[in-house]
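>>> After the sequence you'll find the predicted model.
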Amino acid sequence: MSWPGGTLLEGRPAPPRIPPPARSTARSLGELALVILLVVLAAFATHTTDLLIVIVALIVMIMLHELGHFATAKWSHMKVTEYFLGFGPRLWSVRRGETEYGIKAIPAGGYVKIVGMSNLEEVDPADEPRTYRQQPFHNRLIVALAGSTMHGVMAVLLIWTYFTFAGVPSSSVVQVQALAPLAHGADPARQAGLHAGDVITSADGRRVTGVNMLAGVIGAHAGQAVKLGVRRNGMVRHLTVTPATETANGKAQGRIGVELAEGNSSIGPVRAVGRSFVALGDTVTASFSALGQIFSPHGLSSYWHDLTNAQAAKASEHSTVRIQSIYGAVRTGVQGAEAGWGGLVAVLVSINVFVGIVNLVPMLPLDGGHVAVAVYERIRSRRGRAYHADVRKLAPVAYAFLLFLGFIVVSALYLDITHPLANPFH
């Protein structure tokens, strides 16, 4: 995205644009494409495509977060000089206009460099009108909030896509989750031709309305043939299964050797919009609840106990609210992908919501810190005279927060390696 120099600098002619040599740019793009191709081929060769999918999804998530800042900064006429994935030494970059785009060596996030983010930054006087600090309050607020907003948009789009194409969970839809041979070796479901993923639509001539209803029909027909209507890959077929007899509480019951679960019912793209926002709201509520538990005095005490006590760390493997590092998040994402694309979507939605919320914590260098500074400056400004906060006074608090954040990141990585969380999809 580019803007005419005359518009941005109030009539000042735009500086001459010097494009990079076409040959070097083409060569850089070719080298990047070759690296990407080699990574993809390696993933297929080593059967780690699920890992590759998760990593690519996280990279896209990071870059879309930064795209929110980038696009709104450009829209606000701010000068953006860098748009990078990663930190540290440059691995690859290309310049377009006044902005350099590229990849750096440490894949710990991404950033957009907007000129004049604070009063500490020295800026060319010619660029001062286009600095972040000189923009109206509403523009600074929009830019600071854009990253977390993008996470919300991504979460809604992921949920909507899943609901549109896979449907929404419904208690009236019964799906075969897995085949499970009975204790004495009988396997009626497999013998009848049932497969994991089949949706059972009817039993003994009656429409299936839930797991309990189907279990009741099967249980009442021990040793008797039962006709099942089964939907598989969009087609309905009819199978005949003869439940084996098992005794429970002194009473003979029919069993066919399956694990049943609620399936999905189709709702279409329009109805999926409303359901997507409801699901997002539920996820946001659950995330706030989890964060409240984690960072409460009791939660922090328990976390320290997990770090210093091997037995407690072992028990935390089954926790549903333990902090995860990026390594742990990738691992859970791979487990979700192995369980099906619904599992992967659930993990990606949770990550988006979590990152979006945490990023709004009102502490520098997080986006929420920039929001807090902008609001404070707005309150302190009087009669058209803009007030600029002295960021140097906030430095001790920011450094303390970064130390705390670093401790959480390193300790979470330690727990994820030594005591990884149990697979939530089993």
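Alright, I've got the coordinates.

>>> Going by C-alpha atoms from here, please, whenever you check contacts or count neighbours.
Noted.

>>> List the buried residues in stretch 40-59.
By neighbour count on 16 or more other Cα atoms under 10 Å, the buried set for stretch 40-59 is Ala43, Thr49, Asp50, Leu51, Leu52, Ile53, Val54, Ala57, Leu58, Ile59.

>>> what's the last one in contact with, if anything?
When you say that, I think you mean Ile59. Leu85 (Cα atoms under 8 Å, 6 or more residues apart in numbering).

>>> give the contact list for Tyr327.
Going by Cα under 8 Å, 6+ apart, Tyr327 touches Leu413, Asp416.

>>> Where does it sit, in terms of helix or strand?
Taking DSSP states H and E as the definition, Tyr327 sits inside helix 326-339.

>>> Check which element follows that helix along the chain.
Downstream of helix 326-339 (by DSSP H and E), the next one is helix 341-358.

>>> another structure for you, compare them:
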Amino acid sequence: MLLFVLGILVIGVGLALSIALHEVGHLVPAKLFGVRVTQYMIGFGPTVFSRTRGETEYGIKAIPLGGYIRMIGMYPPHRGEPEGTIREDSTGLLQQITELSEEAKAYESSQYGPEDAHRTFVALSVPKKLVVMLGGPTMNLLISVALMVVLVCGIGLPAVTPTVQSVSQCVVPADAPADVSCEGRPEAPALAAGIRPGDTLTEIDGHPIHRWEDVTVAVRAAGDRTVPVVVERDGETLHLEATMIVDARPVLDEDGAAVRDADGKLVTEQVGFLGVAGTPDLVPQSPAQVPQMAWSAFTQTGRLVLTLPVRLWEVGQAAFGPGERDPNGPLGVVGVSRLAGEVASADQPGFELREKAGTMISMLASLNMALFVFNLIPLLPLDGGHVAGALFEGVRRFLARLRGRPDPGPVDMSRMLPLTNAVAIVFILMTVLLLYADIVKPITLFP
């Protein structure tokens, strides 16, 4: 139970730091561009702790499930209002959900004087607005990539190593079942050569062995010749000889996976056969693997977001019906916390501290990628809504210049408040649905 709680704390702290850095991504460029930032808060609800430094209040609120910075002048003055009238708003989703209505009612009381008109968000140029609003999601992207670097280069990715896990007793067809009898079949070359489980292959037929792929290439190219095999056993280097056998083995693709035809049958070729299996382990990889991994995570998250209505419908059917949830579907805070607890407290063979650490890092990387993609949705109150508004403003001003017309000024995003409220309600319903589903139909790693 203690490890379960520890896992929840680790993922909770990691998520809180991710949210805090997301808001730093908004805060720093806003201050650099001269915008007056009155608050930087982690969480929402009542303030638990705060300190004012300069003109900004920094603090923590009671419910640490979000964050926001508060900038003056997110909306331009409305008609009939004095020049320089400014309104405050925030970048935090949950904060906006709870305060939009009250802020609209208290509009007149939340005004600032004309002396601060040049320090408003709305006074920024379009490029600067984009930098401020994209700063938060970009920070999550950088966190995700940094965690992937730690995972790939430090912890390692699942791979097969040249350490022998098992030695075949005989030569059997590539698609034979695991319990096939060896009666009447030739002895495997590795067994005849004296190779044992636990040996580390270091050289085959003069080819140095660093990865399991090196073993595959050297063995297949050896044909039916007798070749030298060098292994390490209990700290000693042994020089052995193996007489290879040419046999039908699966054709491998560039990723090392067996190729199958349209009917699902293995595609084979006549190549050298040794009869050893490598040991699965976490193997540190080159940083060059990270861009591909980040792109894969981005596209997978993007597909999930694009199909979110369908996914949520499926979650609802599973939560209120007899079906099971899709393990690759959306999760709420409770579901993520539960998985983190399972990872930390798991007692599974081969799933030790390094595997647990790698899984936790992978989860945090995925969460940050999700925050990056989700915040780019072009709807208020998400960052993507403000980005869309700034882009529309830039296009409108560009077209006005082309036509020789006066500058139309900044876009009044306050006109989107009804849609913003509708989106906020949808987000609340989504959160409640995922919370309920995570409780009654939880997704587990180890069923």
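Thanks, I have it. Quick caveat, the model's predicted, so the values are computed rather than measured.

>>> before we move on, back to that, tell me which of the buried residues of stretch 40-59 of the first structure is nearest to Val211 of the first structure?
Of all the buried residues of stretch 40-59 of the first structure, Asp50 has the smallest distance to Val211 of the first structure: 31.2 Å, by Cα to Cα.

>>> Now which residue in the second structure aligns to the closest one?
In the second structure, the residue paired with Asp50 of the first structure is Gly7, using TM-score structural alignment.

>>> Then Leu141 of the first structure?
Match for Leu141 of the first structure (TM-score structural alignment): Leu130.

>>> Now the residue lying closest to its match once chain neighbours are set aside: which helix or strand?
In this structure, Leu130 of the second structure finds its nearest non-sequential neighbour in Val387, 5.9 Å apart by Cα to Cα, 6 or more residues apart in numbering. In the assignment (DSSP H and E), Val387 of the second structure maps to helix 383-402.

>>> Kindly name the residues of the second structure that line up with stretch 367-377 of the first structure.
Under TM-score structural alignment, the match for stretch 367-377 of the first structure is residues 383-393.

>>> And the matching stretch, what's buried?
Using 16+ other Cα under 10 Å as the burial criterion, the residues of stretch 383-393 of the second structure that qualify are Asp383, Gly384, Gly385, His386, Val387, Ala388, Gly389, Ala390, Leu391, Glu393.

>>> go on, stretch 98-111 of the first structure?
So for stretch 98-111 of the first structure, counting by 16+ other Cα under 10 Å, buried means Thr99, Glu100, Gly102, Ile103, Lys104, Gly109, Gly110, Tyr111.

>>> do the same with stretch 79-94 of the first structure
Buried residues in stretch 79-94 of the first structure (16+ other Cα under 10 Å): Lys79, Val80, Thr81, Glu82, Tyr83, Phe84, Leu85, Gly86, Phe87, Ser93, Val94.

>>> What of stretch 327-336 of the first structure?
Buried residues in stretch 327-336 of the first structure (16+ other Cα under 10 Å): Gly328, Ala329, Val330, Arg331, Thr332, Gly333, Val334, Gln335, Gly336.

>>> can you check stretch 407-426 of the first structure too?
Those would be Ile408, Ser411, Ala412, Leu413, Tyr414, Leu415, Asp416, His419, Pro420, Leu421, for stretch 407-426 of the first structure by 16+ other Cα under 10 Å.

>>> Let me see the contact set for the fourth one.
By that I understand Leu413 of the first structure. Leu413 of the first structure touches Gln324, Ser325, Ile326, Tyr327, Gly328, counting by Cα under 8 Å, 6+ apart.

>>> and it, what element?
With DSSP H and E as the test, Leu413 of the first structure turns up in helix 395-418.

>>> average gap between that helix and the second structure?
With mean Cα distance after the TM-score superposition for the first structure, helix 395-418 of the first structure departs from the second structure by a mean of 0.9 Å once superposed.

>>> In the second structure, what range does that helix match?
Counting by TM-score structural alignment, helix 395-418 of the first structure falls onto residues 417-440 of the second structure.
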